[in-house]
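Colleague: below is the structure, and that's it, no one-letter string:
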């Protein structure tokens, strides 16, 4: 638990805060039509995913490479912090939207959509950060999101995972979301493993050992 405060300080929270403030404002001034507010919530989920991807960018990777904490622990803590922050940012947007909407907005289905969008971006970034430096890894998370969304929009209407409120395809679509989320999290877990696939080796004081397996 002592690792959480320094990791939290190292993460750039500006993108998440900017998305939260902007989209809460948009939800407050948008039309109360449920279709419009549904679009706002989905845009929020995508933007939060893109912003959360920046949490995996480690600006001090060179200095943390030799710390006696496995890379996968540090990466998972970053992911959990990003997921928690994204949930905290999404909640007020949903609250404002559901309060203003002229029809109920289904919380469970929309929450699963948002969680999956954030997890997809984190997975794309987690895979990229193993090879790409800095902001490029976060942008890879955004590119992953855009690519997958474009693919879903190319599907026949009956198979698209973005049904409107009251659409007869809502239930089957969100059954698909419920299956997709654990699959994405499993891929994220794989992406957060040590790149070498080996356990870190500890060296006696006064000796120099390879930092391979600790890079993040």
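Modeller: Thanks, I have the structure now. Given the structure is predicted, the values throughout are model-derived calculations rather than measurements.
Colleague: rest of the way, CA atoms for contacts and neighbours
Modeller: OK.
Colleague: quick one: residues contacting the residue nearest the centre of the chain.
Modeller: Centrality entry for the chain: nearest residue to the mean C-alpha point is residue 118, 2.7 Å, by Cα atoms, centre = their mean. Residue 118 makes contacts with 45-46, 48-50, 52, 83, 86, as judged by Cα atoms under 8 Å, 6 or more residues apart in numbering.
Colleague: got another, please set it beside the one above:
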């Protein structure tokens, strides 16, 4: 069974959009390194905005994680789609954690926001991207939902700061009195993204019936 698991992990690894993920990761690190490369001394708000841009860049890459050009060929295999999707996430998660740690270390420590809070924000954005990709896989027949999910995530990132009322603001500065309350809302979003991703994991009901009939 261990050999089968290793073989499955290897097969899933080969199907990952590695070049796209690497490009998004490299771009994110380049953004984080701008102050060090230019000798700038950004304010805390500028550094926070920079890290939020890094997090969004990484999430845009993760929006493509569930793209599977062979989706309709792999549907009848014994390993169910939720297992394959979970394995994709598990293979990428350690690398994503290292990448985010590197991004935090690249920005100036003097203006770096609280690591736990900004990491919570980054985790939520990443999980929303994955949940959106899982929803697209469950609700549509497309093999490459990544571009549409990335576009929706980018649109939400632009509209959210403009459309949310001040009492529900998410993008606030560390010195803002709303900082703690905003991150309570980020925690709620985190739970919602996890639940949404879990709900979207199983095969569509119609496909399960088709497989059972076969």
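Modeller: Right, received. Where do you want to start? Just so it is clear, the structure is predicted and the values come from calculations on it, not from any experiment.
Colleague: superposing both, give me the TM-score.
Modeller: Here the TM-score for the pair of chains, by TM-score structural alignment, normalised by the length of structure 2, is 0.83; 201 aligned residues with a Cα RMSD of 2.2 Å.
Colleague: show me what the residue nearest to the centre of structure 1 aligns to in structure 2.
Modeller: When structure 2 is aligned by TM-score structural alignment, the residue opposite residue 118 of structure 1 is residue 126.
Colleague: out of the contacts of residue 118 of structure 1, which is nearest to residue 136 of structure 1?
Modeller: Residue 136 of structure 1 has its nearest neighbour among those in residue 50, at 12.2 Å by Cα to Cα.
Colleague: under the alignment, what does the closest one map to in structure 2?
Modeller: Under TM-score structural alignment, residue 50 of structure 1 pairs with residue 60 in structure 2.
Colleague: then residue 186 of structure 1?
Modeller: So, by TM-score structural alignment, residue 186 of structure 1 is matched to residue 195.
Colleague: number of nearby residues for residue 50 of structure 1?
Modeller: 31 (other Cα atoms under 10 Å).
Colleague: burial measure for residue 20 of structure 2, as a count.
Modeller: By the criterion of other Cα under 10 Å, residue 20 of structure 2 has 15 neighbours.
Colleague: and residue 150 of structure 1, by the same measure?
Modeller: Applying other Cα under 10 Å, I find that residue 150 of structure 1 has 11 neighbouring residues.
Colleague: about what we covered before: which of the helices or strands spans the match of residue 118 of structure 1?
Modeller: Residue 126 of structure 2 is part of helix 115-139 when elements are defined by DSSP states H and E.
Colleague: ok, now residue 99 of structure 1?
Modeller: helix 71-100.
Colleague: run through the residues that contact the residue nearest to residue 135 of structure 1 when sequence neighbours are not counted.
Modeller: Closest residue to residue 135 of structure 1 apart from its sequence neighbours, by Cα to Cα, 6 or more residues apart in numbering: residue 57 at 6.6 Å. Counting by Cα under 8 Å, 6+ apart, residue 57 of structure 1 makes contact with 11, 129, 133-135, 137-138.
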